[in-house]
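model this:
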Amino acid sequence: MTATLCLLAAGAVMVYSASSAKTVVAAHGGDGAAYLIKYVGFACVGFVLMHLISRHGLKYVAQFTVPLLCVCLVLQALVLVPGIGVEVNGSRRWLGAGPLQFQPAELLKFALVLHAVRMLAMKPKIVASPRLLVPLAAVALFGIGLVAAKDLGTALVMAFALCALLVAAGMPLRYLAAIAAAGGCVVLILALIEPYRLQRLTSFMDPWADAQDSGHQAVQGQIALGSGGFFGRGLGESVQKVYYLPEAHTDFILAIIGEELGVFGVTVLLFLYGLIAYAGLRIAQGAQGAYGKLLAAGLTSMIICQAMLNTFTVLGMVPLTGVPLPFISYGSTNLIMLLMSMGLLMNIAQGGVVHVRALPGSASDGTSVDSRRRDSRPRGARAGGRRRATG
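Predicted coordinates for the structure are as follows:
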């Protein structure tokens, strides 16, 4: 909770710093706090949802996972339909109209993790057999494919998070290696289909060779990071954010942090993500039941994989992906879904439990889900401990 609040505070400061000057210049004296106000509004919505889910959310998760997944798949499919999906900056990733737009891929990412956790908890032996894993893999590939058609970065986060979840579930490494090889081939094919993706893939190797076109954003990000030094130019003193670096308040906000706060600021930010990773894995280790353990591991992996992919992108270690920095970058749907994920993590940490078990003799088809919730108060909140949940 402390790390999350610190990241939200840092996000509000840096979104304002990265967007205010450019907004004023572009609008000839417009409101420099426009993005800050929106960020705070979305953060408040997400914070309320996080609080509600941390108290009551886990007991509904297993019941509504399948309907949620179906709705998210339909919404993501609608994004691909011309005239329905909203195009912003050349990418069609949104639904809605005007200020009421949202990104279905962020909802689908959350729903796929929930679905994978449910399947792995009900049928733990499927990780040991590729044949039994086919139903889960088919749904995951379909969902990731829908997202990858317009948003390869979010699709990669989904794939990495699901692979981490399979590791937590005990999948043999030889199967994971095969999945990774197949995934690499798919990414290469998708890059070859879309010319702009191929440009990103090739320009990443040497962005300075085409610094005015395909390598422009990567080059400006590296200049911003390099000019910050150890302690930075000072908060609000970035030059790159005004005239040179595109999407400074979203995908490349880490470069502005590096320019204004230096290596020290970036290190503190990464330390906060490290705290979330440590706390999430400890929650997974101490959770009651396979479902709680896997859900904590899956949600933690989803957050950390996104943070790592954005960091590697800004540092020039991987091609541009368009993935926002968790809790820091401006992005309504992403921020709200991340806070909802933190609410589930806190619910598990406070003793929430969902028992998901297969009926005798139903390892391959019939399943039964039995959900009970423990007292939501922390350990030791009642004398004599909590009443044990029965499965």
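
make it CA atoms for all contacts and neighbour counts henceforth
Fine.

buried stuff in the helix or strand hosting Pro67?
Element membership of Pro67 [criterion: DSSP states H and E] is helix 58-79. By neighbour count on 16 or more other Cα atoms under 10 Å, the buried set for helix 58-79 is 58-59, 61-62, 65-66, 68-69, 72-73, 75-79.

Next secondary structure after it?
By DSSP H and E, the next helix or strand past helix 58-79 is strand 86-88.

what does that following strand contact?
79, 92-97 (Cα atoms under 8 Å, 6 or more residues apart in numbering).

how about this one, so we can line them up?
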Amino acid sequence: MQLEQQSVVQDTKQRRFRMKDWILPKYGSDPWITLTSFLLMVFGTVMVVSTNMGVSVGSTKSLIIVLIKQVVFMCAAWGVGMNFVSKLFNYRIARFWQIALLLLYFAALVATFVIGVDINGSRAWIQIGSLFTIQPSEFGKPLLIMCLALSAGSIHLLPKEKRKFSYVFRYPIIMLCFSTVFVGGLQKDFGSLAITMLIGLVGVLIPSYTSLEKWQRGFVITVGMLFILFIVGCYLTDIFVDLFGNVGLMRHIAVRIENMKNPYLDIHGDGYQPANALYAIADGGLKGTGFGTSVRKYGFLTQSESDYILAIIIEELGIAGLSIVVVGYGIIFWRLIHWALRASKQEDKVLLCGVATYFVAHFIINVGGVSTLIPMTGVPLLLISAGGSALIAVNIALGMAQSRISAIRIATNDIHERPPHPKREKKQRKQRPKTKEIAVKR
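Prediction:
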């Protein structure tokens, strides 16, 4: 009886071990990032359902479908990113698949232009069936982070004559050029393009090699001049409005700059969305109107579940709702930078800082657009907004970060290497005597 009880206990422990392997990210991952990202996704799912009450008035079935879709997206994102990528990602595998992934990404961008669907004036989605769409440009951001990390890690492996900026960062440069043409030019998704460029800039500035210093100084000066031009053109003068106002393909840029300056200028036309976003924020105040009681989600904000979800969060939950988002993003950013500072490898620093930039850029551009502090560009609030592409993409980025955090913790003796699985250990014990006998016979 005692032996049977012991075997049952051992089997139960092994099952728990396997269950952890299926649910949790790689051993040694940062628990703060794991818990915070999961809670933000749950919070986002709840708010997506709340915002869709305005669209699904009187239709419980539609609301249930929205809930199921978002839960499926959340499970898929967690399984692919936090589980699969965090456990299998390493630089050797990434370098082997780098070119294939780039070609697949370029093909997806071309396919978006050829067979893509137009949503809210941007042709950035590919329709899959009647319920799902995929936005390839979102997956370009974690792919760019990976390419930048691989480029930074390959510098010391190259001979001195090849340690030039154009050769070291050739794959990220090609990718940025494609993104400029397809994402910015053809899809008119300037928000995603701006985030992609910011990730590329940070990835280039992080590595500390003498052969790159001249290029890094040049990038800092160029970006500084462009930032000053942006401030002057958007806030101090009407240069951009005059330039783009009468150009068909660029008119929407002028409209969004005008809405940023005065969202009440055309409240029943182009300023309808930003004005109602400000109304929602004002109605929320400190305490909010209460969960599920938003007025603006009933047709006033047509993108309340995606681009303008923060306005609904503040309207219903007030400053507390905004604090959940800010604190969650702050924890993830803090932990990523913490491990980037502890990393000894240049590629780890680039990857972790790239993921941190990914989060911060999305947050600043989304919050700035909703509050009309900057022109609205239509980027989602990561881990919270509705949709599957951005959710899966950001979890892939977090999965890569968690994989490298685990390696950094083992390298710095913060944790010990994980003991082998009981079944693998049993197999190894069986194989040891055989290998010894073969060695003796030889």
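
just to revisit the earlier point, please name every helix or strand in contact with the helix holding Pro67 of structure 1.
strand 91-97, helix 104-122, helix 130-148, helix 332-349 (3 or more Cα pairs under 8 Å, 6 or more residues apart in numbering; DSSP states H and E).

Not counting stretch 176-196 of structure 2 itself, show me its contacts.
Contacts of stretch 176-196 of structure 2 from elsewhere in the structure, counted by Cα under 8 Å, 6+ apart, are 106, 109-110, 113, 122-124, 137-138, 140-141, 144, 197, 200, 358, 361-362, 365, 377-379.

Please read the previous query as pertaining to stretch 325-343 of structure 1.
Identification of contacts with stretch 325-343 of structure 1 by Cα under 8 Å, 6+ apart yields 4, 7-8, 10-12, 14-15, 35, 39, 42-43, 45-47, 49-54, 57, 102-103, 106-107, 110, 249-251, 253-254, 299, 303, 306-307, 310-311, 324.

Using neighbour counts, trim the residues you listed to the buried set.
Buried among these by 16+ other Cα under 10 Å: 4, 7-8, 10-12, 14-15, 35, 39, 42-43, 46-47, 49-51, 53-54, 57, 102-103, 106-107, 110, 249-251, 253-254, 299, 303, 306-307, 310-311, 324.

Of the residues you listed, which belong to helices?
Judged by DSSP state H, helices contain the following of these: 4, 7-8, 10-12, 14-15, 35, 39, 42-43, 46-47, 49-51, 53-54, 106-107, 110, 253-254, 299, 303, 306-307, 310-311.

rewinding a little: now the helix holding Pro67 of structure 1 against helix 130-148, angle please.
Angle of helix 58-79 of structure 1 versus helix 130-148, following axes from the mean of the first three to the mean of the last three Cα atoms, to 10 degrees, is 60 degrees.

Give me the distance from helix 58-79 of structure 1 to the chain's centre.
Centre-to-centre, helix 58-79 of structure 1 and its host chain are 17 Å apart (Cα atoms, centre = their mean, to the nearest Å).

a markdown table please, covering the helices and strands packed on helix 58-79 of structure 1 and showing distance to Phe271 of structure 1.
A markdown table is the format used below for the helices and strands packed on helix 58-79 of structure 1 (distance: least, Cα to Cα, whole Å):
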| stretch | distance to Phe271 of structure 1 |
| --- | --- |
| strand 91-97 | 31 |
| helix 104-122 | 24 |
| helix 130-148 | 30 |
| helix 332-349 | 17 |
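
Ok, which of the ones you listed comes nearest Tyr291 of structure 1?
helix 104-122 (5.3 Å; Cα to Cα).

That closest one maps to which residues in structure 2?
The aligned range for helix 104-122 of structure 1 in structure 2 is 136-154, by TM-score structural alignment.
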